[in-house]
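**Student:** One predicted model, sequence on top.
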Amino acid sequence: MAYDTPALLNRGIDRNHRSFLSAVEGAQLGTFRPRTSREWLRVDPRHVPWLRAAGLLPLCRLVEAAADDRDPAKRWDADRSLLAALVDRWRPETHTFHLPCGEMAPTLQDVSYLLGLPLAGAPVGPVDGVFGWKEDITARFEQVMRLPHLGPANTLPPYSTVGPSKAWLLQFTADLLHPDADDYSVRRSLEAYLLWLFGWVMFTSTHGHAVDFRLVHYARSIADAQPQDVPQWS
């Protein structure tokens, strides 16, 4: 039986789409390389109370490395063939996946169920008072950067309109944080971890080398609050 692509949209659009070219005409469309970031492999136990209060802990555990220290892989790995098949079926005209059984679109509730992210609270969006982020983050991290265990890489964040770079944030990973670090240093490490989580796991449409400076507000608000007073966002 010949494969028949259902005409879910205009026939001209159907025949020019990746799904038709690959499934019907056998075109070799190649694959894609998802952007991944495995530098921050562990969730520091000292960060857990804040992450749990913010509703981020389930997602943090998903992207955490496997329990076996000899295996640097994550607890799970994405099926790239399945992702490629879904990309083939994505229709930008309707922002849905066009499958043989009909249209499908992930909902906000689906995301919450799969990743454990909260839906309560104000939505994440632009905030006021972010124009002085460079001076603010430098002042907050300056005390931590003077600690000797950070080594020669303890430089200030790059002064750009983008935001703190990934290389700068990775100076404050849990592996580099002293076991007896004070509460202030733990909170700054948490802030850096949250910026990494936001920039390379949750909001992956941001810049590849640096996190968007508008997300600094959210990371700082969580890190500076007491666990029982962590603000809630959807």
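**Tutor:** Structure's in. What do you need? Numbers count the residues shown, from 1 in each chain.
**Student:** only C-alpha atoms for contact and neighbour calcs from this point on.
**Tutor:** Fine.
**Student:** Nearest the geometric middle of this protein, what residue?
**Tutor:** For the chain, V201 is the residue whose C-alpha lies nearest the centre (CA atoms, centre = their mean; 1.5 Å).
**Student:** So what touches the lengthiest helix in the chain?
**Tutor:** Ranked by residue count and defined by DSSP state H, the top helix of the chain is helix 183-197. With CA atoms under 8 Å, 6 or more residues apart in numbering as the contact definition, helix 183-197 has outside contacts at 40, 46-47, 60, 140-141, 144, 166, 169-170, 172-174, 177, 211, 215-216, 219-220, 222-224.
**Student:** these two touch, right, P157 and K166?
**Tutor:** No - using CA atoms under 8 Å, P157 is not in contact with K166, being 9.5 Å away.
**Student:** show me where this protein has helices.
**Tutor:** Applying DSSP H to the chain gives helices spanning 11-15, 18-23, 48-54, 57-62, 80-88, 108-115, 133-145, 166-169, 183-197, 216-224.
**Student:** right, so those helices: which one is the most enclosed?
**Tutor:** helix 183-197 (a mean of 22; mean count of other CA atoms under 10 Å).
**Student:** before we move on, back to that, check the offset of the longest helix of the chain from the chain's centre.
**Tutor:** Relative to its chain's centre, helix 183-197 lies at 15 Å (CA atoms, centre = their mean, to the nearest Å).
**Student:** Next, the angle from that helix to helix 133-145.
**Tutor:** Orientation check (axes from the mean of the first three to the mean of the last three CA atoms, to 10 degrees): helix 183-197 against helix 133-145 gives 130 degrees.
**Student:** now P126, nearest residue through space, not along the chain?
**Tutor:** R214 (6.7 Å; CA to CA, 6 or more residues apart in numbering).
**Student:** May I have the residues that are in contact with the one you found?
**Tutor:** By CA under 8 Å, 6+ apart, the neighbours of R214 are 126-127, 130, 163.
**Student:** among those residues, which ones are buried?
**Tutor:** Buried by 16 or more other CA atoms under 10 Å: G163, out of the contacts of R214.
**Student:** so can I have CSV of the contacts of R214 showing distance to R18?
**Tutor:** Formatted as CSV, these follow (distance: CA to CA, whole Å):
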residue, distance to R18
P126, 35
V127, 39
V130, 41
G163, 35
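**Student:** and which of the contacts of R214 is nearest to A84?
**Tutor:** Using CA to CA, G163 is the member of the contacts of R214 that lies nearest A84, at 31.1 Å.
**Student:** another structure for you, compare them:
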Amino acid sequence: MHYDERYTPYIKMTGLLPFVQLVSRSTPNLNVAAVTTLIDRWRPETHSFHLRTGEMTVTLQDVFMITALPIEGKPLCMSTDSEGWRQQMEALIGMSPQEPEVEDGGKKDRVPAGATFTWIAANFAHCPEDADDEVIQRYARVYMWYVISRTIFADGTGKNAPWMWLKALTIFVEYKSTWKE
């Protein structure tokens, strides 16, 4: 997916602009030996790393410093019920993936509530040059959905963007606009 500078004001409203800019540039180079060592020293029962010099815990401040994700404010709470997700998706981004076709046995393929990354890229890769504000906002919303579904909220398949994160972005923007500074 291509990042368009016209998305910036809409992404900035969410507080996710530094994170989106970080992951949109490229995947950072990782020190494989350091990552392997940290994995070996991770103790899930204490949620900390056990190192020669002592214990080390990852804090929320550490996550903020590494990812630029906002950590202050009220928690985002919402229903993750997927009932009617196609209709809600159409209302938010103007379209939704096609319904699966009925097989010979009379059953539909079971599909997750959301869209594949290939479907998102095929339909929203480039925002039209002559797009109005509403269309640009729609493309920005899809771009954020794509980025967070690929990074911090990746599903086990690596192929799908779950519907609930698109819904969360929309609620987050509305909710954040009611916060008092």
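**Tutor:** Right, received. Where do you want to start? Here the structure is a predicted model, which is why all the values come from computation and not from measurement.
**Student:** what's the TM-score here?
**Tutor:** The TM-score (TM-score structural alignment, normalised by the length of structure 2) is 0.76; 167 aligned residues with a CA RMSD of 2.7 Å.
**Student:** Which position in structure 2 pairs with the residue nearest to the centre of structure 1?
**Tutor:** Matched by TM-score structural alignment, V201 of structure 1 corresponds to T151 in structure 2.
**Student:** do Y218 of structure 1 as well
**Tutor:** By TM-score structural alignment, Y218 of structure 1 lines up with A168 in structure 2.
**Student:** for E103 of structure 1, same thing?
**Tutor:** In structure 2, E103 of structure 1 lines up with E55, judged by TM-score structural alignment.
**Student:** isn't its match right up against R43?
**Tutor:** No - look at E55 of structure 2 against R43 with CA under 8 Å: they stay out of range, at 9.9 Å.
**Student:** Need the residues touching each of these two.
**Tutor:** Common contacts of E55 of structure 2 and R43 (CA under 8 Å, 6+ apart): F49.
**Student:** one step back: roughly how far apart are the match of V201 of structure 1 and M78 of structure 2?
**Tutor:** 21 Å (CA to CA, to the nearest Å).
**Student:** swap in I171 of structure 2?
**Tutor:** Counting by CA to CA, the gap from I171 of structure 2 to M78 of structure 2 is 8 Å.
**Student:** Now do the contacts for V48 of structure 1.
**Tutor:** By CA under 8 Å, 6+ apart, the contact set of V48 of structure 1 is L57.
**Student:** Structure 2: which residue goes with that one?
**Tutor:** Structural alignment (TM-score structural alignment) places V48 of structure 1 against T8 in structure 2.
**Student:** Now do the contacts for T138 of structure 1.
**Tutor:** T138 of structure 1 is in contact with 156-157, counting by CA under 8 Å, 6+ apart.
**Student:** which position in structure 2 aligns with it?
**Tutor:** Under the alignment (TM-score structural alignment), T138 of structure 1 pairs with E90 of structure 2.
**Student:** Repeat that for V127 of structure 1.
**Tutor:** Aligned against structure 2 by TM-score structural alignment, V127 of structure 1 finds its counterpart in S79.
**Student:** Roughly how far does that match sit from W163 of structure 2?
**Tutor:** As judged by CA to CA, S79 of structure 2 and W163 of structure 2 stand 12 Å apart.
**Student:** repeat for T151 of structure 2
**Tutor:** Going from T151 of structure 2 to W163 of structure 2 by CA to CA gives 15 Å.
**Student:** E134 of structure 2 too?
**Tutor:** 20 Å.
**Student:** cool, and Y7 of structure 2?
**Tutor:** Y7 of structure 2 sits 20 Å away from W163 of structure 2, taking CA to CA as the criterion.
**Student:** try S26 of structure 2
**Tutor:** Where W163 of structure 2 is concerned, S26 of structure 2 sits at a distance of 25 Å (CA to CA).
**Student:** okay, the two: which has more neighbours?
**Tutor:** For S26 of structure 2 versus W163, neighbours defined as other CA atoms under 10 Å are more numerous around W163 (21 against 8).
**Student:** Report the contact partners of that one.
**Tutor:** The neighbourhood of W163 of structure 2, defined by CA under 8 Å, 6+ apart, consists of 82, 85, 89, 113-115.
**Student:** so what corresponds to A181 of structure 1 in structure 2?
**Tutor:** By TM-score structural alignment, A181 of structure 1 lines up with A131.
**Student:** what number of residues lie near its match?
**Tutor:** Using other CA under 10 Å, A131 of structure 2 has 12 neighbouring residues.
**Student:** what's the distance between I71 of structure 2 and M65 of structure 2?
**Tutor:** Using CA to CA, I71 of structure 2 is found at 10 Å from M65 of structure 2.
**Student:** what do you get for I11 of structure 2?
**Tutor:** To M65 of structure 2, I11 of structure 2 is 19 Å away according to CA to CA.
**Student:** Repeat that for I136 of structure 2.
**Tutor:** 30 Å.
**Student:** Also G158 of structure 2?
**Tutor:** Counting by CA to CA, the gap from G158 of structure 2 to M65 of structure 2 is 26 Å.
**Student:** With E72 of structure 2 instead?
**Tutor:** Taking CA to CA as the measure, E72 of structure 2 falls 13 Å from M65 of structure 2.
**Student:** before we move on, what about V20 of structure 2?
**Tutor:** 14 Å.
**Student:** With T151 of structure 2 instead?
**Tutor:** Here T151 of structure 2 is placed at a distance of 16 Å from M65 of structure 2 (CA to CA).
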